[in-house]
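Novice: I'll drop the sequence and a predicted model, then ask my questions.
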Amino acid sequence: MRTKIHFLLPVAAMLALAACSKDDVKNPAHPIIENPETFGEAGMIDIGDEGAAEISAYDPSTKRLFVVKNDGINMIKVLDLSDPTKIADLKKDILITAGAVNSLSVSNGQLAAAIEAVNKTENGRVDVYNTSTNALIKSIPVGALPDMVTFSPDGKFILTANEGEPATDYSADPVGTVSIINVADNYAAVHLDFAKFATQETALKTKGFRIFGPGASFAQDVEPEYITVSADSKTAWVTLQENNAIAKIDIAAKSITDIFPLGFKDYNTDANATDLSDKDGGASFKKSPVKSMYQPDAIAVWQQNGGIPYLFTANEGDVREWDAYAENKRVKDLQLDPAAFPDAAALKAETALGRLNVTKTLGDANGDGLYEALYSFGARSFSVWNGLTGAQVFDSKNELDVKAKDAGIYDDARSDDKSIEPEGIAIGTMGNKSIAFVGLERVDAVAIYDVTDPLAPRFLKMLKTGDAPEGVLFVDAQSSPTGKSLLVVSSEGDGVIKVYTPKN
């Protein structure tokens, strides 16, 4: 266990807060004007070791922070966040039996926990607790491996992305599903799968959708990862990470209406120049004849005045790598088509593309064993998509890599894999600005962007975090215990939770 250190807010910041009336804090018509470029660390707590601080959820009514903790005894850690400079362990943990927690969400005094079964290919459950007493309210069966849970903004529904990963020997491969739980109807649940889209498989694949698991049906191969819900609680979008797509859901109709394939990123352009070798002596960004799959993990929706819903995705990338089947190979181990790669020998050097991990499921269109194209995992970026059509309207290209290098935190040892690995994303309102927070798992940082114009996000700053930030949680000023916006980052690599706040 690491020593727990707490940081105090500057006196000037506390005085500025004291000068704000309670009505100013709570009334959106008089928003607190904050400068997101002044975010700094306000406090931290260490709650364990690896796996001890994965996902956090905050309850404004009790000022409690609930944290997934799976580093031995599986539990939900309950912390007092009433003073972010002195985060306290309340010693009121919620112990989890028969499974492990993957995700948490809070609404109206209720805490929803997504819990996978001991055997991950069996159906999981959502447990709902009272945030004041920790009493279990309801346990609801859902699909296999519920990886993410969220309340709709109006608190009327709980949604889970049930990933349905296969057993490592492929003896079982559950159907991937999304569960919609009606809170008011005694938590009645409907479970949606993707079987009806099987007839569109060929057309979807031509746009970058992937169905490739050995012996899997369409419905089995789809793996829902992360969900976001529109402000009016009518529409949800879920990332299908391994499949390189986003699905759109009509909540009232309890129907999946669309699958949006995300296509591929081209690293052979100046704007997308990246480092694809961990043996080239350091970070060196250059064009390469490689494409990549976006494969987003977290997703967040931003919409203004009933306009177009814009979807923000953290394009982490993921690989199916099981005992019975692995899709990844290094470029040096592939046979490259000499017509497409006349300089194949040079490209396969370890200082070039030789060590880059790519999928063997794409790039050999005619099945002759010679690869005429290379497709790597993840886009090393965050993107913005039109939530109605699935069209990309923005991508950060190579900026996150470049900013990590500028900050002296780029890890060249990850260049051959997925680089910085953008994993978490949260969007919040600060005064009259919309701000995005992008968690970068492999460089232990969060990148902050002004996304008030979602078509032209602007980089603001990089914040250092604990090891391998997993959870990125924004608490707006109206809900915050201090009356100022908070960013809560939980890091699964070292069990550290850090809280940041603007200093002005």
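Specialist: Everything's here; your move.
Novice: CA only for contacts and neighbour counts going forward, please
Specialist: Will do.
Novice: Next one: the closest residue to Asp93 other than its chain neighbours from Pro60, what distance?
Specialist: Distances taken as Cα to Cα, 6 or more residues apart in numbering place Lys77 nearest to Asp93, at 4.9 Å, with adjacent residues excluded. Taking Cα to Cα, to the nearest Å as the measure, Lys77 falls 16 Å from Pro60.
Novice: Repeat that for Asp476.
Specialist: Using Cα to Cα, one gets 10 Å for the distance from Asp476 to Pro60.
Novice: residues in contact with the residue nearest the centre of the chain?
Specialist: Nearest to the geometric centre of the chain sits Ala298, at 2.4 Å (Cα atoms, centre = their mean). By Cα atoms under 8 Å, 6 or more residues apart in numbering, the contact set of Ala298 is Glu225, Tyr226, Ile227, Thr239, Thr313, Ala314, Asn315, Glu423, Gly424, Ile425.
Novice: Trp322 and Asp169 touch, don't they?
Specialist: Yes: contact between Trp322 and Asp169 holds when scored by Cα atoms under 8 Å: they sit 6.9 Å apart.
Novice: for comparison:
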Amino acid sequence: MLSTRPRLRRAAAPILVGAIAAGCLAAAPATALPVRTAVVDAPLEVATGDAALTLSPVGTYETGVFDESAAEIVAAYDGRLYVVNAQAGLVEVLDVKKPSKPKKLGEVVSDGIANSVAIRADGLGVVAVEDADDKTAPGRVVFFDATKKKPRVLGSVEVGSLPDMVAISEDGTRAVVANEGEPTDDFSTDPEGSVAVIDLPATVSAATQDEVRTADFHEFEEGGSKPLPEDVRVFGPAPEADLPVSRNLEPEYVAVDGDTAYVALQEANAFAVVDLDSATVEEIRPLGFVDHSEAGHGIDASDRDPQDAPTFTVRTFEGLKGMYLPDGLVAYQAAGETYLVSANEGDAREWGDYVEPARVKDLGDDGLAPVCETSPAAALTGDADLGRLNVSTAMGLSADGSCYEELYAFGSRSFSIWTTGGEQVFDSGEDFERITHEAAPEFFNSNHGESNLEGRSEDKGPEPESLAIGEVDGRTYAFIGFERVGGVIVYDITDPAASTFVAYLNNRDFSVSVEDDGVERLSEAGDLGPEGLTFIPAETSPTGAPMLAVANEVSGTTTLYEIDAIS
């Protein structure tokens, strides 16, 4: 595994101030919500001395809704942004022809919960919508015409349970939907996860139900025709006896490359390879684990180190591994080969009485097995070491189940680049924690709604959530958003195995802690909880230069960034 150590400089001295039927979805007029365009006075920035580009926030649209997923996923088309507002169950349409002054044009409204949106080059829009009353019921994909100033709804088709993400193939012939199939909150019902493949019409019109095919995981069940690799995580209780593998695998994110889709199975720490021509899952490939005892792969595992106080301490730990558990997954080409880029967020299963994570110091209590006396982690269970770190109770047990030989943390606090065969060619290692500390040492590993020091060290650190890829001046870059501490980090991934850090920018004012100061100061806080990113190439940008749009689910803001190449 490879890791680059950036040459860090402070780019600017930070001043810490300031289930629906076709046709049921409809375009609605703009409401009288206030529109603000505030960008924080001094975004925090770190860059390499020879950085080839800079990010600059130029305009923000605010819903005024705090911590309710009012801005999740964003797509761009013809001078407009289409932003998923899950809190309101709709897609907001923003005019960004003047990027410094985004304004709301209208909405695409549903009686379900919008989860994802994508738009084809000719203006055919697709929205993944889960059932508003029962997330285990079949969901729908709704089609709309984005060429209209007020989008016109064209129809819808039924897909699997909880359609969480939709992507359109580069040639525009197919939409691919990750049907996550989460269980009910009490874990009484657990639907199958699946992938819907929708053949799209050549015109801006709705597909029909006959054009929907479903790729399932049935052949990976016991006795099926396809092997399930050992490192694919299938775990936890099974409320329904039939199809336990299919119910356990929960497709999260889709990357399409030609006639193949690569689908992140986040909790399973794997990805599925889907043949789109036949709509079948060909393989499931595990991602393996990062060894946190290796140099360059340390973490800050405690908010009470070393003397019961928060201190920046990135270090390695014997007996500790990390599960990548990626959320965002994107495909790109380099030197004629396809690679996958993953944002390794981490995620645990917590449904009903089943709670997967536990702090290391609690292992051995309340019916949990202890750490084995022979484990190298046995001497590291104090708060200053691993004691406060959340780890999986489903991983690392000895053969007889009596104790934990190894500990497995959630997420790797990194991003990775993989071959389509599942071989890792690059991992950013401990870069993220070191770079975000350089940017804001007093708020290292802060949470999003609350400004604090090390609020997330014992969990998943900066929490890389999602990413976008774009080309600027012939170089390929990955833009990765941090869900907790906030901000966007940029890597040059033109040569996958030799990827390098370029810049990090955080449009956040840590002096405002919304959970403490109240939502009336939300507008001053900046962007909290980046969830979805989209790269806007120069040829379709409202300014003629490349831009980045970021939807922030905690602050309910959507921010546009200028991308300036440095010659």
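Specialist: All right, it came through fine. These figures come from a predicted structure and were not determined experimentally.
Novice: TM-score of the superposed pair?
Specialist: In this superposition the chains share a TM-score of 0.89, using TM-score structural alignment, normalised by the length of the first structure; 466 aligned residues with a Cα RMSD of 2.0 Å.
Novice: Show me what the residue nearest to Asp93 of the first structure aligns to in the second structure.
Specialist: Lys77 of the first structure maps onto Glu92 in the second structure when the alignment is built from TM-score structural alignment.
Novice: close enough to count as contact, that match and Asn85?
Specialist: Yes: with contact defined as Cα under 8 Å, Glu92 of the second structure and Asn85 form a contacting pair (6.7 Å).
Novice: And those two? Which one has more around it.
Specialist: With neighbours defined as other Cα atoms under 10 Å, Glu92 of the second structure and Asn85 compare such that Asn85 has more, 29 against 24.
Novice: where's that one relative to Lys361 of the second structure, distance?
Specialist: For Asn85 of the second structure, the distance to Lys361 of the second structure under the criterion Cα to Cα works out to 39 Å.
Novice: Next: Leu329 of the second structure.
Specialist: For Leu329 of the second structure, the distance to Lys361 of the second structure - Cα to Cα - is 33 Å.
Novice: higher neighbour count, those two?
Specialist: Regarding Leu329 of the second structure and Lys361, a neighbour count based on other Cα under 10 Å identifies Leu329 as having more, with 27 against 19.
Novice: Map that one across to the first structure for me.
Specialist: Aligned partner of Leu329 of the second structure by TM-score structural alignment: Ile299.
Novice: so that match touches Thr313, yeah?
Specialist: Yes: with contacts counted by Cα under 8 Å, Ile299 of the first structure reaches Thr313, the gap being 4.5 Å.
Novice: Are there residues contacting both of the two? Which ones?
Specialist: Ile425.
Novice: So Gly172 of the second structure sits against Leu200, correct?
Specialist: Yes: Gly172 of the second structure is within contact range of Leu200, at 7.4 Å (criterion: Cα under 8 Å).
Novice: Comparing the two, which shows the higher neighbour count?
Specialist: Set side by side, Gly172 of the second structure and Leu200 give different neighbour counts by other Cα under 10 Å, the larger being at Leu200 (20 against 17).
Novice: In the first structure, what residue corresponds to the more buried one?
Specialist: Leu200 of the second structure is assigned Val183 in the first structure as its aligned equivalent, the criterion being TM-score structural alignment.
Novice: could you measure that match against Val126 of the first structure, distance?
Specialist: Separation of Val183 of the first structure from Val126 of the first structure (Cα to Cα): 12 Å.
Novice: what touches both of these two?
Specialist: The overlap between the contact sets of Val183 of the first structure and Val126 (Cα under 8 Å, 6+ apart) is empty.
Novice: quick one: buried residues of stretch 379-390 of the second structure?
Specialist: For stretch 379-390 of the second structure, the buried set under the neighbour-count rule, 16 or more other Cα atoms under 10 Å, comprises Leu380, Thr381, Gly382, Asp383, Ala384, Asp385, Leu386, Gly387, Arg388, Leu389, Asn390.
Novice: Just send those residues back as JSON lines, with secondary structure too.
Specialist: Shown next, in JSON lines, are these (DSSP: H, G, I helix; E, B strand; the rest coil):
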{"residue": "Leu380", "secondary structure": "helix"}
{"residue": "Thr381", "secondary structure": "coil"}
{"residue": "Gly382", "secondary structure": "coil"}
{"residue": "Asp383", "secondary structure": "coil"}
{"residue": "Ala384", "secondary structure": "coil"}
{"residue": "Asp385", "secondary structure": "coil"}
{"residue": "Leu386", "secondary structure": "coil"}
{"residue": "Gly387", "secondary structure": "coil"}
{"residue": "Arg388", "secondary structure": "coil"}
{"residue": "Leu389", "secondary structure": "coil"}
{"residue": "Asn390", "secondary structure": "strand"}
